[in-house]
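Peer 1: Make a model of this:
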Amino acid sequence: MRHVKRRLKSAHWRLGSTVACVLVAYTGSANAFPLTILPDWDINWDNTIAYNLGVRAQGINPSIGNNPLYSESDYKFPHAGDVVTNRVSDLMEFDASHEKQYGFRLSASFWKDFAYGGGVANHPGDAVFGVPYSALGSYSGNQYGSYTQRYYQQGGELLDAFGFWNFKLDGQPASLKVGRLTQYWGTALFFGTQGVSYGQNASDGIQGAATPGTQAKQLAIPRAQVLFETQLTPTTSVAAEYFFEYAASRFPEGGTYLGTAGFLFNGPNLLEGNIPRGADVKPNNGFHDDYGLKFSWSPKWLPGGTMGFYYRNLTETSPWVLLGVNPVTGATNYHLAYAPNVKLYGYSLDLPIGAYSAGLDVTYRHNTALNSGLGPLPSDPSGEAGARGDTLNVVANVLAGLSRSPLWDTGTAIAEVAFTQKLRTTSNSALYNGVGNAAACPTGSKWSGCSTNNSVAAAISFDPQWLQVVPGIDLDMPIFAEYGIFGNTPSLNGTYQGELIYTVGLHALIQQKYNVTLQYNGYHAHTSGGLTSFGPGGPAYYSGGNGPFFYNDKGWISLTLSAQF
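Peer 2: Purely as a prediction, here's the structure:
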C-alpha cells in the first residue's frame, strides 16, 4: 500500500490549467436563425456544429508508459500519428423573449467520437514476472464504464434551461433568473481556481480537452439556481444566487488519451486491478447551503473602474481522492470526496489604464480543501474528508489590444499572475500533502509533487490578427503559455513549479461564419527520484514527478472545424 500511495502524489495536479486555459475559442458572428412564430416575441434557434480531429505527435516514453498508473492512457493510442480524437458535436441553443421583458433559454449538446471504440488498451507486457499490465487495469473486464462511454464515445446533455424576468424595482432595473444556468464572478481569466469564481460552477474538462481552444467560461456546467440582480443607484448594484442542484467538475478519465492516473475519476472502478471503487462522498441534489452575494460599486473617483465585494458559501467541485475501509466488510476502497461549507470572501477590481484593461481578484477561503494524501485516518476510517485549511489567493491580469504594425493588423495580448498562500490547516493536518509532512508526502520534496505553503504562476496569451488576407478570410495566430514560477499550490487544482503548458495555433474565420483552427498542444513537467519498477525485474519508469509529468510524451496536433447556423 505504501508503494501505491507514493506513486499517487503526482495525480493531484491542476487539470483546469491543462484544459480550460488552452484559451481563446473562436465563434463566428453569424446571427441566430430567427423564428417568427408569435407576435412581439423574439425567438431564435442556433446550431454550432464542430468537428475535432486530434493526432498524437510523440511516441511513448517508456519511463512513463511502463508505469501501471499511466500505461492505459499512454497505450490507448501508442504511436505518433495515431488519431486520439475524431469527434463531431452539435450545440443547440433556443432563446425566446417577449419584448426583452421575460422569456426563457434552452441549450443542449450532443457528441460522438469515432476514435474511442475497442475498449481499454494497456501495456502489452508484464509489470513484473507473471503479472501482466492488464491485471492492474482500472476498468472491470478492461471495458470502459458507462460514464466514460457517455463522455468519450457518444452522449448528450441538457445545458441551460431557465426562465428570466426583467423588471423595475424602486425605479431601478432588476432581473430574476430561475433554472439551470451559469454565472461567473470576478476578473480572473486563466486562474479561475484561485479567483472569485472558484467553485461557482463545475467545469467540463472533458469537453475542453476534446475541443482545444474553448474558453474557461464556456466550460462552466449549468446547475439549477435562483439568480437575482438589481441596480441600487447609478453607481452600485447587488446580486444574489442560491443553488438547489450540485454538480461536480469533470476531468479527463483514466484510460483516455489525456487521462491522468488510470483509476481516476468517475468512469474507472479499480485501483491497479485490486482495490475497488467505493461510494463517493458528495452532497445530494436539493436545497443546500451553496449561495453567493455580490455588491458592485463604480465610484466617480475611479473613472471607468468597478469594484466588487463578495461572500460565497460553496461546495468544492473538485475532489479529494481518498482510501477508506468499509465498516461492514472491512475491505479497503478508494473513492472521491467533495468538501462542503467552504467560505469565500472576495474583492475584485476591473479598471482601464490608458490603452490597457487591468483586473484583480483577491480572495480569502476558509476551510477550503487542501491537497491531501490518501489516508485513511484512525479518526475517519471510512475516508470522509481530506485536509482542509485557509488560503489567501491573488490573481492579477492586464489585457492590451495590439496596434497595427508591419507584423500584424490588430490582435490582443493578455498576461495574468496568480499567487496562493496557505495561512493555516484547520482539520486533518496529517493528510496534508505538503513538504515536511512525511505521513502524507514521504519524499518531502516539492519536485515529487509535495505542496508548498505558497505558489506563484503566470500565463500569457498572444494573438496577432491579419484581416482580410484574402476576401472573406481573417487569420490569427493564438499562442498561449502557462508556467509554474515557484512552489506547488497547497489547495486543489493549483499549479506546480516548473510545469509548462503551451499551445501554438493558426485560426481562420471565413465569411464571419466558419472557423478552422490548427493547433499544437504541448506539455512539460519535472520528473524526480530516478527510476523504479512495480516489482523486482519489472520495466523501469519514473518514480515520481512534479505536476503532470505523465503528459511529457502527450504532445498532439488538433484540427477543429466549426460553423454556426
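
Peer 1: only C-alpha atoms for contact and neighbour calcs from this point on.
Peer 2: Will do.

Peer 1: could you pull out the helices for the protein?
Peer 2: 2-8, 15-19, 62-65, 71-76, 146-152, 205-210 (DSSP state H).

Peer 1: closest one to Asn493 among those helices?
Peer 2: Among those, helix 15-19 comes nearest to Asn493, with 6.3 Å by Cα to Cα.

Peer 1: Please tell me how far that closest one is from the chain's geometric centre.
Peer 2: 5 Å (Cα atoms, centre = their mean, to the nearest Å).

Peer 1: Which other helices and strands does it contact?
Peer 2: helix 205-210 (3 or more Cα pairs under 8 Å, 6 or more residues apart in numbering; DSSP states H and E).

Peer 1: And the helix it packs on, how far out from the chain middle?
Peer 2: 8 Å.

Peer 1: Next: stretch 78-92.
Peer 2: 19 Å.

Peer 1: Give me the contact list for it.
Peer 2: 45-60, 77, 107-116, 210, 257 (Cα atoms under 8 Å, 6 or more residues apart in numbering).

Peer 1: Then stretch 366-379?
Peer 2: Taking Cα under 8 Å, 6+ apart as the rule, stretch 366-379 contacts 5, 9, 12, 316, 320-325, 339, 341-344, 382-383, 386-391, 426, 430-434, 440-441, 451, 490-492.

Peer 1: Which of those residues fall in strands?
Peer 2: Members of the contacts of stretch 366-379 lying in strands (criterion: DSSP state E): 320-325, 342-344, 388-391, 426.

Peer 1: Tabulate these in JSON lines, adding columns for distance to Tyr514.
Peer 2: Output for those, formatted as JSON lines (distance: Cα to Cα, whole Å):
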{"residue": "Trp320", "distance to Tyr514": "41"}
{"residue": "Val321", "distance to Tyr514": "42"}
{"residue": "Leu322", "distance to Tyr514": "45"}
{"residue": "Leu323", "distance to Tyr514": "48"}
{"residue": "Gly324", "distance to Tyr514": "51"}
{"residue": "Val325", "distance to Tyr514": "54"}
{"residue": "Val342", "distance to Tyr514": "43"}
{"residue": "Lys343", "distance to Tyr514": "43"}
{"residue": "Leu344", "distance to Tyr514": "41"}
{"residue": "Arg388", "distance to Tyr514": "47"}
{"residue": "Gly389", "distance to Tyr514": "47"}
{"residue": "Asp390", "distance to Tyr514": "46"}
{"residue": "Thr391", "distance to Tyr514": "44"}
{"residue": "Thr426", "distance to Tyr514": "52"}
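
Peer 1: Which of those residues are buried? Put it as a PyMOL command.
Peer 2: Command for PyMOL that selects the buried part of the ones in strands among the contacts of stretch 366-379, burial taken from 16 or more other Cα atoms under 10 Å:
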select buried, resi 320+321+322+323+324+325+342+343+344+388+389+390+391
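
Peer 1: To compare with the earlier structure, here is another sequence to fold:
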Amino acid sequence: MSSCARFEKNRMSLGIAMALGCWAATAGAMQLSSNPDLNINWDNTISYNLGMRAQGTNDSIGNNPLYSESEYKFKHAGDIVTNRVSDLSEFDAVYRDKFGFRISASLWKDFAYGGGVNNNPGMAYPGVPYSSLNSYSGNHYSSYTERYYQQGADLLDAFVFYKFEINGQPSAIKVGRLTQYWGNALIFGSEGINYGQGASDNIKGAASPGTQAKELAIPRAQILFETQLTPTVGLAAQYFAEYMPTRLPEGGTYLGTVGFGFQGPNLLQGVVPRGNDVMPNNGFHNDYGAKVTWAPQWLGGTFGFYYRNLTETQPWVLLGVNPATGAPNYHLAYGSNVKLYGMSLDRQIGDFSTGFEVSYRHNTALNSGTGPLASDLSGQQGARGDVINVIGNVLAGLSRTPFWNTGSALAEIAFTQKVKTTSNGALYNGVGNSVECPSGSKWSGCSTNNSVALAVQFDPQWLQVFPGVDIDAPMFIQYGLWGNTPSLGGTNQGSMIYTFGLHALIQNKYNVTLQYNGYHSHAGGQTNFGLANGLPSGGPSYYATGNGPYFYNDKGWVSLTFSSSF
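Peer 2: The predicted structure is shown next:
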C-alpha cells in the first residue's frame, strides 16, 4: 500500500509526504554497524532537475529596468532555466536509542547558470542602455548568487541528542543546528506560529511551488529541551545560538524578483551601492520560545500554547545614508524583539485530520517603503505593528473511486488582521499612506489592514499501473482571496500560483515528476519614466505597478525531476 493511503498520527509527516508528490522512494539506509547497541545509518538522495521556460518574454515586464535582468537571463520559450544535480547526504549514529548525533548536508551544481548576468539589449532611455542600470558590479554574479544558483554546498543538521526520563516521563535534549517547527501551519508559514522560528529557503520554494513550510526551513543552532510533565501535558523550550535570514529569489535569476534583489546583488540601478545590512550577530541572543501541549483523552486531539521572542527572518529593503561619508546606500534590515503569543488545536474528525492556530505578533515588521525617515537617516528600521494571524487546514485521504485508487487532499486558509501600528508608521506601505502608497490602491501592491488566502493540494493516485510503477497527479493552487497582507512575506489579492503534473514511483525506489508551474498577478498601468535616479522619459513602455509578483506572469515553466535514495 502507498504511504499516502495511510494517515500518520503526526500531521506534519503526512503533510511533507503530500508535498513530495505523496510518495517518497523508500530505499533502506546504508547500515554501517553490526553492533546491536549501535545504529549507524548513511543515506544519500540524488536529484536531477531540468526546467524549461514555456513562455517568451513579455515586453511590458522585460522593459522595466527592475526586472530586465531576470527576464533576459533566459528570454525565449524553450530556454533551459535550470539544469541542476544535487545530493542530500544524511548521517545518523544512535547508541542504545539514548545518545546520538545527526549530520546532514547538501551540495549542488546547476549547469544552466554559466555566463553571468544577461540584460535587455536595448536602451532604457535615449543614450542609456539597460546594461548601465545593472544590479551586479561588472554584470557578474556575486559570490552569494553563484553559490546558490551555480554550485555550492550547505551544512544542514548538525546536532547531538540525549534521551532520558524525568519522574518516569520521557524527555530529550538536543544541542546544535536543527529544525524545530511549532504550530499547525503547513503552507502559509509567514502567518504561522512557526514564523521566524527558522529561516526559510524561498529560493527552493520559488523553484518548487507547493513545497510545504517545514521542508523549506533552514536548520539553526539552538538548545532544545522537550519533556512530558504528565501523560497528557508536554513542555518544550528552545534558545537560539545562531541567526539565519530567509533566502529569497535573487535578481538576475529566472525567478528573481526586483533586480537589486536581496543578498546577492550589490547595486541599485547601477548607481546606489549596497550598504551594510542591519541584522543581529551570530551567538547567543534574545531569540527563545516555550510550548506547552495538552492532550486530554476526551478531546481526541492536542491543544498547544506558545510564547516566542523572535527576530524577523524576512527583510525590509531600506534606503539610508552612511553617517561617516554622507553617501546614500540601500540595504536590508531585520526587526528584532518581536513577541508572539499563540494557541493551536489539532484533532482527528472522522477521516479528516484538522488543524487550527491563532497567533498575536507584537511589534512585528510591516510592509514598508524604502524611506529613510528624517529621524532615522541611516535606515535602521521599517514600520512595525501588531497583527493577528489565524490559520485552519484539513488533511484527508481519498477513498477509492472509478477515477482513482487512493490519494490525498489538503486545504489551508490564512487570515491576517493588522491591529495597530506601533512605530515608524510613516513608512508603512499601506492603503491610506499617501507618501509610501501614492496610488492609494491595493492593486498597486499597497497593504490592506487584513487579508485572506487559500491553498489547496489534490493528489489522486493509481497503484501498479505498470508492474512496479505507481502513478499520481499532484496539483496545487494558492490564491489571494482578499487584501494584501500587512506584514512581511504574505499574500496579495488576485495573485495565483499553480502547478499540475504527473509523478511516478518506480520499484519503490525511483521518483520521476513532470510538472508545469504557472503564475498570475494583477499588473498595473504602463509608463516609461519615473525611476528613482531621475533618468529622462523616451524609452519603451512597461508595467510600472502591480499587485503581487506580476513580473512572474510570463514565467510559466516545465520541470522534469528525477530522484533516488541509497
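
Peer 1: What lines up with Leu133 of the second structure in the first structure?
Peer 2: Aligned by TM-score structural alignment, Leu133 of the second structure pairs with Leu136 of the first structure.

Peer 1: Same check on Lys555 of the second structure?
Peer 2: That one, Lys555 of the second structure, aligns with Lys554 by TM-score structural alignment.

Peer 1: what does Gly304 of the second structure give?
Peer 2: So, by TM-score structural alignment, Gly304 of the second structure is matched to Gly308.

Peer 1: which residues touch that match?
Peer 2: Gly186, Lys294, Phe295, Ser296, Trp297, Gly346, Tyr347, Ser348, Leu349.

Peer 1: Mind telling me what the first one corresponds to in the second structure?
Peer 2: Meaning Gly186 of the first structure. Per TM-score structural alignment, Gly186 of the first structure is aligned with Gly183.

Peer 1: From Phe458 of the second structure, how far out is its match?
Peer 2: 22 Å (Cα to Cα, to the nearest Å).

Peer 1: what about these two, which has more around it?
Peer 2: Per other Cα atoms under 10 Å, whichever of Gly183 of the second structure and Phe458 has more neighbours is Gly183, with 27 against 22.

Peer 1: which ones are touching that one?
Peer 2: Gly192, Ile193, Asn194, Gly304, Met343, Ser344, Glu357.

Peer 1: if you set the cut-off to 7 Å instead, what comes out?
Peer 2: Gly192, Ile193, Asn194, Ser344, Glu357 (Cα atoms under 7 Å, 6 or more residues apart in numbering).

Peer 1: Kindly report the same for Ser441 of the second structure.
Peer 2: Going by Cα under 7 Å, 6+ apart, the list of residues near Ser441 of the second structure reads Val431.

Peer 1: Now do the same for it: its match in the first structure.
Peer 2: Using TM-score structural alignment, Ser441 of the second structure lines up with Ser445 in the first structure.

Peer 1: same question, Phe99 of the second structure
Peer 2: Under TM-score structural alignment, Phe99 of the second structure pairs with Tyr102 in the first structure.

Peer 1: Could you report the neighbour count for its match?
Peer 2: Counted with other Cα under 10 Å, Tyr102 of the first structure comes out at 17.

Peer 1: nearest residue to it other than its sequence neighbours?
Peer 2: Closest residue to Tyr102 of the first structure apart from its sequence neighbours, by Cα to Cα, 6 or more residues apart in numbering: Trp165 at 4.3 Å.

Peer 1: Report the separation between the alignment partner in the second structure of the one you found and Ala105 of the second structure.
Peer 2: By TM-score structural alignment, Trp165 of the first structure lines up with Tyr162 in the second structure. Using Cα to Cα, Tyr162 of the second structure is found at 22 Å from Ala105 of the second structure.

Peer 1: Next: Gly369 of the second structure.
Peer 2: For Gly369 of the second structure, the distance to Ala105 of the second structure - Cα to Cα - is 37 Å.

Peer 1: One more: Ala199 of the second structure?
Peer 2: Noted for Ala199 of the second structure: a distance of 16 Å to Ala105 of the second structure, by Cα to Cα.

Peer 1: For the two, indicate the residue with more neighbours.
Peer 2: Remark: of Ala199 of the second structure and Ala105, Ala199 carries more neighbours, 21 against 16, as counted by other Cα under 10 Å.

Peer 1: which residue sits closest to the more buried one, ignoring its sequence neighbours?
Peer 2: That would be Thr246: by Cα to Cα, 6+ apart, it lies 4.5 Å from Ala199 of the second structure.

Peer 1: what number of residues lie near Ser73 of the first structure?
Peer 2: For Ser73 of the first structure, using other Cα under 10 Å, the count is 28.

Peer 1: meant to ask about Asn167 of the second structure
Peer 2: Asn167 of the second structure has 9 nearby residues by other Cα under 10 Å.

Peer 1: Same question for Ser33 of the second structure.
Peer 2: There are 12 residues near Ser33 of the second structure, going by other Cα under 10 Å.

Peer 1: Show me what it aligns to in the first structure.
Peer 2: Match for Ser33 of the second structure (TM-score structural alignment): Thr36.

Peer 1: what sits against that match?
Peer 2: Counted by Cα under 7 Å, 6+ apart, Thr36 of the first structure has contacts Ile43.

Peer 1: could you measure it against Ala108 of the first structure, distance?
Peer 2: 22 Å.

Peer 1: do Val469 of the first structure as well
Peer 2: Taken as Cα to Cα, the span from Val469 of the first structure to Ala108 of the first structure is 35 Å.

Peer 1: Val342 of the first structure too?
Peer 2: 30 Å.

Peer 1: what do you get for Gly118 of the first structure?
Peer 2: From Gly118 of the first structure to Ala108 of the first structure the distance is 27 Å (Cα to Cα).

Peer 1: can you check Ser403 of the first structure too?
Peer 2: 39 Å.

Peer 1: Any idea how many residues pack against the corresponding residue of the second structure for Arg87 of the first structure?
Peer 2: Matched by TM-score structural alignment, Arg87 of the first structure corresponds to Arg84 in the second structure. Look at Arg84 of the second structure: counted by other Cα under 10 Å, it has 20 neighbours.
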